[in-house]
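Engineer: Predicted model and sequence follow; I will ask about them next.
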Amino acid sequence: MNNVVKPPSTEAEGASARTMRERLGALLGRRSEALSPWVLRRTLSELQAINDPAISDVEGGRLAAGVAGWYAQASPEERRDCWLLMSQQFAPDVSALDEARREYEAALGKPGEAEAEVRLRRSFSSPRTRLLQRFAAFPEGMRFLVDLRAELLPHLKSDKRLVALDAELEALFSTWFDVAFLDLKRISWESPAALVEKLIKYEAVHDITSWADAKNRLDEDRRCYGFFHPRLPGEPLIFVEVALLQGLAGSMPPLLDETADASDLGKATTAIFYSISNTQTGLRGVSFGDSLIKRVVETLRAEFPQLKEFATLSPIPGLRSWLTKQAPDLWAGTAARTRQAIEKQLGQNGLEAVAVMAALDKPKELDEKSPLGRWLQAAAARFLGKELASNGRPLDAVARFHLGNGARVERLNWLGDPSAKGVKQSYGLMVNYLYDLKRLDKHRAQLAKGSVPVAKAVENLMD
């Protein structure tokens, strides 16, 4: 399923392409079409048989397994035709939806309003929902659907006809993969080697460079947890890596130092979440919610009741790209006194934003207390603490996750990640998000009103 071929997208090809309705009604196929009209109709007939409400879910699952077997051998283009059938031929009944809406509007304020609302809700449900549920019914069905969506995602921008299928899958996954339905298991150096290999493979925040590196992260003074779904046995969905320390961590190298002495767990007061990795591309966009963090916190507190503080040491992956775009405006809005100090530091008068950005490309040569170092930190604090997208959500992906779960921006850390990746993403800056367990709901409500929860120290950087 990995050799994805993008669909034709040139204007000439688009102009001559037949619609799915035309292809289903045709006698002959065109050379550029993956499935002939006859095979297309047969595939649609098999999908409709799976979806037949007159058969049981067990029988529907059996039929779905047969289609999945064909799909496994199909070419990328043939699979795309299957997606289009799922997306376009199993949509809601528009006429039934309109009728249910009219009935509901007519029933407003009357005794039958509740029943009309139920009918309206049901009319929004598409046959596609039952189809996908029956694919999930056979033993390998959940794996099939997660892999299908992973392959589908890169095509969404070029083929909007697939958006409905993707949205349906994401909605179903949000229910099926709710954290309440997942098993939380500790992963240690004593765990099966295959599981440790998956940790190495899927680590998305800080690459694991060797078995010794993996062992260090799984030592007794660390905790690593995996979330598993019962229908995907042995396949971790999420890895959460935790260091147990005394106080906030401000830099990754000490946490990844294989030669460092183990921490004294009896004195640990702070749990630092330094890596949370989603292993399944097909679950992208599926929110596991604040329950994910809460379950790990509860597990840690049960083992280490002395823990008082729960925080992250997180990357800021969106900082450089944002700053590159915003630099001219930010530099133009910089106070004259600060501009003069940076010009003096760099030995140049009349600096333009492009020269400032060039100077930031070597953050290891900068002093965090220098004028340019403070300017960078002020920009980062603004990025995390003030800048929101049009939908009111934080711009940075990691910030969206933690702030959406009720954390607050606690502290910026200069050269927290001096690796090449850290410098490329955020000039080496990292951030601590603090999970104040008594204020999670307050922080979420604050964010919902368009205000990012930040600690005083971060606020001061923006001044």
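Structural biologist: In hand now; what should we look at? Numbering: from 1, shown residues only.
Engineer: can we go C-alpha only for contacts and neighbour counts from here?
Structural biologist: Noted.
Engineer: Which elements pack onto the strand or helix carrying residue 276?
Structural biologist: Assigned by DSSP states H and E, residue 276 belongs to strand 270-278. Counting contacts by 3 or more CA pairs under 8 Å, 6 or more residues apart in numbering; DSSP states H and E, strand 270-278 packs against strand 236-245, strand 309-312.
Engineer: Now do it against strand 236-245, angle only.
Structural biologist: Counting by axes from the mean of the first three to the mean of the last three CA atoms, to 10 degrees, strand 270-278 lies at 160 degrees to strand 236-245.
Engineer: any idea how far residue 277 is from residue 270?
Structural biologist: 21 Å (CA to CA, to the nearest Å).
Engineer: oh, I was asking about residue 444
Structural biologist: Distance, residue 444 to residue 277, using CA to CA: 23 Å.
Engineer: before we move on, what about residue 458?
Structural biologist: Residue 458 is 26 Å from residue 277, where distance means CA to CA.
Engineer: of those two, who's got more company?
Structural biologist: Each of residue 458 and residue 277 has its neighbours counted (other CA atoms under 10 Å); residue 458 has more, 21 against 17.
Engineer: in the helix or strand where that one lies, what counts as buried?
Structural biologist: Using DSSP H and E, residue 458 maps to helix 456-462. Within helix 456-462, the residues scored as buried using 16 or more other CA atoms under 10 Å are 458, 459, 461, 462.
Engineer: Between these, which sits nearest residue 304?
Structural biologist: Ranked by distance to residue 304 (CA to CA), those are led by residue 458 at 29.6 Å.
Engineer: which residues does the closest one contact?
Structural biologist: Residue 458 makes contacts with 381, 385, 409, 410, 411, 412, as judged by CA atoms under 8 Å, 6 or more residues apart in numbering.
Engineer: okay, now the one to match up with it:
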Amino acid sequence: MRGISFGNFLIKQVVEDLRRDLPGLTDFVTPSPVPGFARWLAEQAETIPSAAHVLDLVANEGWHADAAVRDRAGQALLPLAAQYFLEARTASGKVIDPVARFHLGNGARLERIDLLGDLSPRALRQAHGLMVNYRYKLDDIEKNHELFSARNDVAAAPTVRRLLPKAAKPAAPRLPAQPQGDEDKRDI
């Protein structure tokens, strides 16, 4: 079994067991923690203004119980979480989140980011309550695994990709003003 991770073997075994017991299943989804998100977010506070803003919002222990604070924090947390999963890398170029590396390396797709998916003290401390769903679709597992292994590409649902902060678009080139002289007149 050299070269096959225990996690990969375990996931394949669970999928096979579930398929045997429930033959109609083709997709498998797992809720997962985000243990390094809060630490990463704190590290970004000096370079990403929205990170500093959201850290101020979640600084109070009961922030998630206040609807107004929860809504403002959510609007800032979700794009930052998408950036964390889709763009943040270690010094060696790997996806920064260890749970993401496990699931993505086993062929899953990042399906959804769940705001306040886990309100336990530990999850609030490590991830500001975020959880994510990884989807194992049998037809896509091998392709997702290969892309991740070869290029560190994160398979992600379009809804997750749309959460990424918009990059500043370059201004459209200005066209020269149209001449107002005789060259604009048409013969009729």
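Structural biologist: On my side now, so go ahead. Treat the numbers as computed from the prediction; the structure is a model and nothing was measured.
Engineer: if we can go back for a sec, which residues in structure 2 does the strand holding residue 276 of structure 1 align to?
Structural biologist: Aligned using TM-score structural alignment, strand 270-278 of structure 1 spans no residues in structure 2.
Engineer: Moving C-terminal from that strand, which element do we reach first?
Structural biologist: Strand 270-278 of structure 1 is succeeded, C-terminally, by helix 291-303 (DSSP H and E).
Engineer: Confirm for me that residue 289 of structure 1 is in contact with residue 405.
Structural biologist: Yes. Counting by CA atoms under 8 Å, residue 289 of structure 1 does reach residue 405; the two are 6.5 Å apart.
Engineer: Which one's more surrounded, the two?
Structural biologist: Of the pair residue 289 of structure 1 and residue 405, residue 405 is the one with more neighbours under other CA under 10 Å, namely 21 against 16.
Engineer: what residue of structure 2 matches up with that one?
Structural biologist: Under the alignment defined by TM-score structural alignment, residue 405 of structure 1 is paired with residue 106 of structure 2.
Engineer: who touches that match in this structure?
Structural biologist: Residues in contact with residue 106 of structure 2 (CA under 8 Å, 6+ apart) are 7, 8, 11, 141, 145.
Engineer: Most widely separated two among those residues?
Structural biologist: Spatially, the most separated pair among those is 7 and 141, at 13.9 Å (CA to CA).
Engineer: tell me which element the equivalent of residue 93 of structure 2 over in structure 1 is part of?
Structural biologist: Using TM-score structural alignment, the partner of residue 93 of structure 2 in structure 1 is residue 392. Using DSSP H and E, residue 392 of structure 1 maps to neither a helix nor a strand.
Engineer: what's the spacing between the nearest residue to residue 392 of structure 1 once chain neighbours are set aside and residue 79 of structure 1?
Structural biologist: Spatial nearest neighbour of residue 392 of structure 1, excluding adjacent residues (CA to CA, 6 or more residues apart in numbering): residue 450 at 5.9 Å. Distance, residue 450 of structure 1 to residue 79 of structure 1, by CA to CA: 42 Å.
Engineer: Which residue of these two possesses the greater neighbour count?
Structural biologist: Relative neighbour count places residue 79 above the other of residue 450 of structure 1 and residue 79, with 22 against 16, counting by other CA under 10 Å.
Engineer: The more buried one contacts residue 71, doesn't it?
Structural biologist: Yes. In this structure, residue 79 of structure 1 is within contact of residue 71 by CA under 8 Å, at 6.5 Å.
Engineer: secondary structure element for residue 46 of structure 2?
Structural biologist: Following DSSP H and E, there is no helix or strand that holds residue 46 of structure 2.
Engineer: Alignment lookup: it to structure 1.
Structural biologist: The pairwise alignment with structure 1 assigns residue 46 of structure 2 to residue 328, based on TM-score structural alignment.
Engineer: same question, residue 56 of structure 2
Structural biologist: Residue 56 of structure 2 maps onto residue 358 in structure 1, by TM-score structural alignment.
Engineer: so after the host helix or strand of that match, what's the next helix or strand?
Structural biologist: Per DSSP H and E, residue 358 of structure 1 falls inside helix 353-360. Per DSSP H and E, the first helix or strand lying C-terminal to helix 353-360 of structure 1 is helix 371-385.
Engineer: Show me what that next one is packed against.
Structural biologist: With contacts taken as 3+ CA pairs under 8 Å, 6+ apart, helix 371-385 of structure 1 sits against helix 319-332, helix 336-346, strand 408-413, helix 456-462.
Engineer: what's the mean deviation for the last one versus structure 2?
Structural biologist: What it means is helix 456-462 of structure 1. On superposition with structure 2, the mean distance recorded for helix 456-462 of structure 1 (mean CA distance after the TM-score superposition for structure 1) is 0.7 Å.
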